[in-house]
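Chemist: Next one to model:
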Amino acid sequence: MGAALAGIKVLDLSRVLAGPWCTQVLADLGADVIKVERPGAGDDTRHWGPPFLRDTQGQDTREASYFTACNRNKRSITVDMAHPEGQALLRRMAAEADVVVENFKVGGLRQYGLDYDSLSALNPRLVYCSITGFGQDGPYAERAGYDLMVQAMCGLMSVTGQADDEPGGGPLKVGVAVVDVFTGLYASNAILAALHARQASGRGQYIDMALLDVGVAVLANQAAGFLATGNAPARAGNIHPSLAPYQDFPTRDGNVLLAIGNDGQFARFCAAIGSPAWAQDARFATNTARVRHRDALLALMGPVMLLRTTAEWIALLEDRAVPCGPINTIAQAFDDPQVQARGLRVDLPRDAGDGIAGIATVASPMRLSETPVDYRRAPPALGQHTDEVLRDLGLDAAAIAALRESKAI
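Modeler: Below you'll find the model as predicted:
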């Protein structure tokens, strides 16, 4: 079998993270994704550095590594959509595409004839996904939306970080732009659903994705708790609001993470440390009791956890099926034998004449037995595939040269 999405053509008009994350998922699954970028500038994230990619001499280039996080397996072309010939070219490409993904402001592509109504009239089978900060309607629809802003607005920062009365307490963003990433994942799921529905209806459809919607959706159990009780949860550091002990603990030489999720695991933990009576104590015998008596439990556990090193705790508890682990840096994570065994670093060659011979990327976590992810292309140089894509569209060398002369590409 070929790739899962072989034969699907995606016109990617998005930039930064949410849209490109979505289209990279589709590209990894085999879709032919054409990334459209501004001539001379490209996607904003090409310039979001340091850090920058290094050339074969080990010197920094002008290309930021940020771009490589979400643009693997794509072909890059440069088209000026403000130019009439550029607009005509993109409409021609959309007429042959299965999917368009864009993250311009609401109504921003209408002036170029690249909005859903215009393109679906040319191609009724087109699946068109718009990604914005706040959606296509509502009082905030016209506002620009960014991950950090949405992390604050949706409530995520209110449950992230140390409690206000703890050292360093206060609202904190997640260390990765998680709302952008989750929006890209939701968008790719919606697109796959629309493609499946098209098999029955013969028609594409419009998809309205909003960062704020996604930010609220991924509050998960925290939102469910609020909806059930009317009580807004608060920041509590690494403590889990519904499980105990489920957090980090200082050890003799650092920290260890315990993730005890049921009473059996807690009983095995107690036996391992030589305190089996804790598991029989009415205050700690059940998870609900442990949550209610968390302070008393932590007062007992804290001194005990300081008696061993992190490695000693992991060796002791893993042998007894008590979930635990180190708190790694990213460098330590990539050195972890399980990460290496799973091949989570993928090195891809690139020959774009810019001195960058290859780019390291993070493997897709999607493991399909019959249609596996295919790592075909490194994240592309700006405009690397312009001529190739236009030739695929049927343009000859003279037509491509004329477009370049007019600065449409």
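
Chemist: C-alpha only now, for contacts and for neighbours.
Modeler: Noted.

Chemist: Break down this structure into its strands, ranges please.
Modeler: 9-12, 32-37, 52-54, 60-64, 74-78, 99-102, 127-132, 206-210, 246-250, 255-259, 324-325, 345-349, 358-362 (DSSP state E).

Chemist: neighbours around Gly343, how many?
Modeler: Summarising burial for Gly343: neighbours were counted as other CA atoms under 10 Å, giving 14.

Chemist: Was I right to think it contacts Thr361?
Modeler: No - the pair Gly343 and Thr361 does not pass the contact test of CA atoms under 8 Å, sitting 10.7 Å apart.

Chemist: excluding its backbone neighbours, what's nearest the residue most central in space within the chain?
Modeler: Residue closest to the average C-alpha location in the chain (CA atoms, centre = their mean): Val181, at 2.7 Å. Excluding the flanking residues, the one nearest Val181 by CA to CA, 6 or more residues apart in numbering is Ala18, at 5.6 Å.

Chemist: so what's the one you found up against?
Modeler: 131, 180-184 (CA atoms under 8 Å, 6 or more residues apart in numbering).

Chemist: Helices - which of those land there?
Modeler: Using DSSP state H, the members of the contacts of Ala18 that fall within helices are 180-184.

Chemist: what would those residues look like in TSV with distance to Val127?
Modeler: As requested, these are exported to TSV (distance: CA to CA, whole Å):
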residue	distance to Val127
Asp180	21
Val181	21
Phe182	20
Thr183	17
Gly184	15
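
Chemist: need the contact list for the residue lying farthest from the centre of the chain.
Modeler: With distances taken as CA atoms, centre = their mean, the residue sitting farthest from the centre of the chain turns out to be Ala277, at 44.2 Å. Neighbour list for Ala277: Cys270 [criterion: CA under 8 Å, 6+ apart].

Chemist: roughly how far apart are it and Met81?
Modeler: From Ala277 across to Met81, the span is 71 Å (CA to CA, to the nearest Å).

Chemist: Could you do Ala397 as well?
Modeler: 21 Å.

Chemist: and of the contacts of Ala18, the nearest to Ser201?
Modeler: Comparing these against Ser201 with CA to CA picks out Ile131 as the nearest, at 24.0 Å.

Chemist: to compare against the first, here's another:
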Amino acid sequence: MPTTATPGALSGIKVLDLSRVLAGPWATQMLADLGADVIKVERPVAGDDTRHWGPPFLKDDAGQATREASYFTACNRNKRSITVDMAHPEGQALLLQMAAEADVVVENFKVGGLQQYGLDYDSLKALNPRLIYCSITGFGQDGPYAERAGYDLMVQAMCGLMSITGHADGEPGGGPLKVGVAVIDVFTGLYASNAILAALNARDNARHGTGQGQYIDMALLDVGMAVLANQAAGFLATGQAPGRAGNIHPSLAPYQDFPSRDGNVLLAIGNDGQFARFCEACGHPDWAQDARFATNTARVQHRAELLERLLPVMRTRTTAEWIALLEDKAVPCGPINTVAQAFDDPQVRHRGIARTLPRQAGDGIAQVATVANPMRLSATPVSYRRAPPSLGQHTQEVLHELGLSEERIRALHAARAI
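Modeler: Below is the predicted model of the structure:
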């Protein structure tokens, strides 16, 4: 059930979601959370690949593991799932009918992969000129790599992210390291949803809207390069490629983890005022007056000397004691939590980050846990209308809305088109 009766910001927008795995579904979940009606089209029997990417698997009402992977639930909330075989002529006809009524299509097939089914942009644009069509691929629609398949791990490696993640060569555990989440896929989903919102505004804006849709070409590699952010900017400014430095920030100090008396603690000092207050609190106000440490630039240049002083001091208190000491002094300091500890954090619990949604699919899974959308809109809030669906849970419902009779739906089932 919705958490609010207020219409969502994208209420009335219809999205035909032909994507699978993570980047595309992340984008369409963003649109669904904002109120769009997202129809997720899946392969009959098999469904989205991530339904099988386990363990871990969802548990049924009796507490037993099912065959449905929890991965799928990360990015398919608020959607309706239908099963359609797009290789079947009657399946294609259904999708064309849906595309004719849609505002947005999102797909992540290989370049040109949907042309054979008449589901490419040019074909659908002729049918529906207002359509916004977003393609997500590894390397974009053109260029020497356009035909290659692209996955998050591959792009993390190619864009240089793994070269700046992890401990430096020669240190224990040194070497290239991927981020613990498929961040390129997630960022691509976020960029894609932003591009779709921009295209909707360009089409519908009351003063400048064109009334026409457009094509959006999203590439994981493009996104991977973009999210290098300050590291990319530093390289472009100097011509020097950054390397791995563990948890040390290349442009700030001290901004890293430290051993405490009972574990580890994080200091994230971003300006000279914070550093001065830290020095006062830990009993070394003279550090802030030392020319080597008085400014951030100096601290970065004399990082080794600073760490030589900091490390033994940081071991004198427990993590909790450091947090308590610095909390009221506006010095950023915190624990290094496990995921379990993060979900149990008082602030995380207060903000309602973990949500449980009922799933009325008759498949033995009564409810599904999900992570709240972090966008907090005051007038058109995110809603939680549906749990991530079971495979084909809404096929009959959606086809009825298209005007198909029960007899016609049974015939399509018999023909294995749905």
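
Chemist: Please state their TM-score.
Modeler: Put the two chains on top of each other and the TM-score (TM-score structural alignment, normalised by the length of the first structure) is 1.00; 409 aligned residues with a CA RMSD of 0.5 Å.

Chemist: before we move on, back to that, return the member of the ones in helices among the contacts of Ala18 of the first structure nearest to Leu114 of the first structure.
Modeler: Using CA to CA, the shortest approach to Leu114 of the first structure within these belongs to Gly184, at 20.9 Å.

Chemist: Quick check: the aligned residue for Ala187 of the first structure in the second structure?
Modeler: Residue correspondence, TM-score structural alignment: Ala187 of the first structure in this structure matches Ala192 in the second structure.

Chemist: so the residue nearest to the centre of the first structure touches Thr23, yeah?
Modeler: No - applying CA under 8 Å, one finds Val181 of the first structure not in contact with Thr23, separated by 11.4 Å.

Chemist: nearest spatial neighbour of Ile164 of the second structure, skipping sequence neighbours?
Modeler: Leaving out its chain neighbours, the residue that sits closest to Ile164 of the second structure by CA to CA, 6+ apart is Arg244, at 4.1 Å.

Chemist: which position in the first structure aligns with that neighbour?
Modeler: The pairwise alignment with the first structure assigns Arg244 of the second structure to Arg235, based on TM-score structural alignment.

Chemist: what do you get for Leu267 of the second structure?
Modeler: Counting by TM-score structural alignment, which is the criterion used here, Leu267 of the second structure corresponds to Leu258 in the first structure.

Chemist: residues touching the residue found closest to that match once you drop the neighbours it is linked to in the chain, list them.
Modeler: The spatially closest residue to Leu258 of the first structure, leaving aside those adjacent along the chain, is Cys324, at 4.5 Å (CA to CA, 6+ apart). Counting by CA under 8 Å, 6+ apart, Cys324 of the first structure touches 256-259, 314, 317-318.

Chemist: And Cys324 of the first structure? What does it align with in the second structure?
Modeler: Aligning on TM-score structural alignment places Cys324 of the first structure opposite Cys333 in the second structure.

Chemist: How about Leu382 of the first structure?
Modeler: For Leu382 of the first structure, the residue aligned by TM-score structural alignment is Leu391.

Chemist: And Ala398 of the first structure, by the same measure?
Modeler: Going residue by residue (TM-score structural alignment), Ala398 of the first structure aligns to Glu407.

Chemist: so stretch 226-233 of the second structure matches what in the first structure?
Modeler: Under TM-score structural alignment, the match for stretch 226-233 of the second structure in the first structure covers residues 217-224.

Chemist: Run through who's touching the matching stretch.
Modeler: Around stretch 217-224 of the first structure, the neighbours that count as contacts under CA under 8 Å, 6+ apart are 155-156, 182, 216, 233.

Chemist: any chance of those residues in TSV, with neighbour count and distance to His47 of the first structure too?
Modeler: Output for the contacts of stretch 217-224 of the first structure, formatted as TSV (neighbours: other CA atoms under 10 Å; distance: CA to CA, whole Å):
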residue	neighbour count	distance to His47 of the first structure
Gly155	19	30
Leu156	24	28
Phe182	19	23
Val216	18	30
Pro233	14	38
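
Chemist: quick check, nearest of those residues to Ala244 of the first structure?
Modeler: For Ala244 of the first structure, the nearest member of the contacts of stretch 217-224 of the first structure is Pro233. The distance, counting by CA to CA, is 16.3 Å.

Chemist: what residues are up against that closest one?
Modeler: By CA under 8 Å, 6+ apart, the contact set of Pro233 of the first structure is 158-159, 222, 225-226.

Chemist: Ser193 of the second structure: neighbour count?
Modeler: Here the neighbour count serves as a burial measure; for Ser193 of the second structure (other CA under 10 Å) it reads 21.

Chemist: give me every residue that touches the residue nearest to it when sequence neighbours are not counted.
Modeler: The spatial neighbour of Ser193 of the second structure that comes closest, neighbours along the chain excluded (CA to CA, 6+ apart), is Ala27 at 4.9 Å. With contacts defined as CA under 8 Å, 6+ apart, the neighbours of Ala27 of the second structure are 188-193.

Chemist: And Arg303 of the second structure, what's its match in the first structure?
Modeler: Residue correspondence to the first structure (TM-score structural alignment): Arg303 of the second structure is matched to Arg294.

Chemist: and its match, how far is that from Leu300 of the first structure?
Modeler: Where Leu300 of the first structure is concerned, Arg294 of the first structure sits at a distance of 10 Å (CA to CA).

Chemist: sorry, back to before: the match of Leu267 of the second structure against Pro250, yeah?
Modeler: No - Leu258 of the first structure lies out of contact with Pro250 (CA under 8 Å); the separation is 10.9 Å.

Chemist: ok, those two, which is more surrounded?
Modeler: Set side by side, Leu258 of the first structure and Pro250 give different neighbour counts by other CA under 10 Å, the larger being at Leu258 (21 against 18).

Chemist: If we ignore the residues flanking it in sequence, what's nearest the alignment partner in the second structure of Met366 of the first structure?
Modeler: Mapped onto the second structure by TM-score structural alignment, Met366 of the first structure lines up with Met375. In space, not counting the residues next to it along the chain, Met375 of the second structure is nearest to Val382; the distance is 7.1 Å by CA to CA, 6+ apart.

Chemist: wait, doesn't that neighbour sit right on Leu10?
Modeler: No - when contacts are counted by CA under 8 Å, Val382 of the second structure is not listed as touching Leu10 (9.9 Å).

Chemist: Thanks a lot, see you next time.
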